[in-house]
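Trainee: Give me a model of this one.
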Amino acid sequence: MASVTADKTLDTSGLNCPLPVLKTKKAIEELQSGQILEVISTDPGSKADIPAFCNRTGHELVETVEEGGKYIFYIKKK
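Mentor: Here you go, the predicted model:
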């Protein structure tokens, strides 16, 4: 269970690369600076893709949770 409270949740379950990252990019643009986006993914590739996206864009990957075949990322908008 995550210790972070998200301002918005994006469920990309069932989608494969590069869709989770593309949808994450679009969703984070709708947030205010400092708000947190929760991204739920079932694509194992997102374990590398989401942190790479954060590094590239400057958003902060606050927490990553792996449970029941899902990868849950908490990203704080810069």
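Trainee: all contacts plus neighbour counts: C-alpha atoms, from now on.
Mentor: Noted.
Trainee: ranges for the strands of the chain?
Mentor: All strands of the chain, identified by DSSP state E, fall at 8-11, 36-41, 60-67, 70-76.
Trainee: now Glu60, nearest residue through space, not along the chain?
Mentor: Lys76 (5.0 Å; CA to CA, 6 or more residues apart in numbering).
Trainee: right, and that neighbour touches Gln32 too?
Mentor: No. The criterion here is CA atoms under 8 Å, and Lys76 misses it with Gln32 at 9.6 Å.
Trainee: So for these two, which sits in the more crowded spot?
Mentor: Under the neighbour definition other CA atoms under 10 Å, Lys76 and Gln32 were set side by side, and Lys76 has more, 23 against 12.
Trainee: How far away from the center of its chain is stretch 54-63?
Mentor: 9 Å (CA atoms, centre = their mean, to the nearest Å).
Trainee: Same question for stretch 52-69.
Mentor: 5 Å.
Trainee: One more, please, to line up against the first structure:
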Amino acid sequence: MNDLYEEYDVILDAREDRCPMPLLKTKMALSKMTIGQRLCVMASDSGSLKDIPQYVTLVGLSLLSVQEDNAVYTFVIQKS
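Mentor: From the prediction side, this is the model:
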């Protein structure tokens, strides 16, 4: 987990949250970030796989990566 803290500016662990909380927490985290910072979101709710990329596209942010590992979805978003 230490490597994550060095690689990203903000890490959001929403693995225990159900829809719509992962998306709402992602929005709140992004609102506090500055341009150029990177957010790593971890979520286990399958709705996040659709909701978070759609939101990122809608507001014009950069979705750098989406990964799935053992039903945990990891999104890396750069605020632009």
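Trainee: Cross-check the contact I'm expecting between Lys70 of structure 1 and Thr42.
Mentor: Yes. Using CA under 8 Å, Lys70 of structure 1 makes contact with Thr42 at a distance of 4.8 Å.
Trainee: give me the number of residues near the counterpart of Ser46 of structure 1 in structure 2?
Mentor: Under the alignment (TM-score structural alignment), Ser46 of structure 1 maps onto Ser48 of structure 2. Neighbourhood size, Ser48 of structure 2 [other CA under 10 Å]: 24.
Trainee: re earlier: now, of the strands of structure 1, which is deepest in the fold?
Mentor: strand 36-41 (a mean of 24; mean count of other CA atoms under 10 Å).
Trainee: That one vs structure 2, average distance?
Mentor: Here strand 36-41 of structure 1, set against structure 2 after superposition, deviates by a mean of 0.3 Å using mean CA distance after the TM-score superposition for structure 1.
Trainee: tell me the angle of that strand relative to strand 70-76?
Mentor: Counting by axes from the mean of the first three to the mean of the last three CA atoms, to 10 degrees, strand 36-41 of structure 1 lies at 160 degrees to strand 70-76.
Trainee: Please name every helix or strand in contact with strand 36-41 of structure 1.
Mentor: Secondary-structure packing of strand 36-41 of structure 1 (3 or more CA pairs under 8 Å, 6 or more residues apart in numbering; DSSP states H and E): strand 8-11, helix 19-29, strand 70-76.
Trainee: Mind doing that once more with 7 Å?
Mentor: The contact analysis (3 or more CA pairs under 7 Å, 6 or more residues apart in numbering; DSSP states H and E) places strand 36-41 of structure 1 against strand 8-11, strand 70-76.
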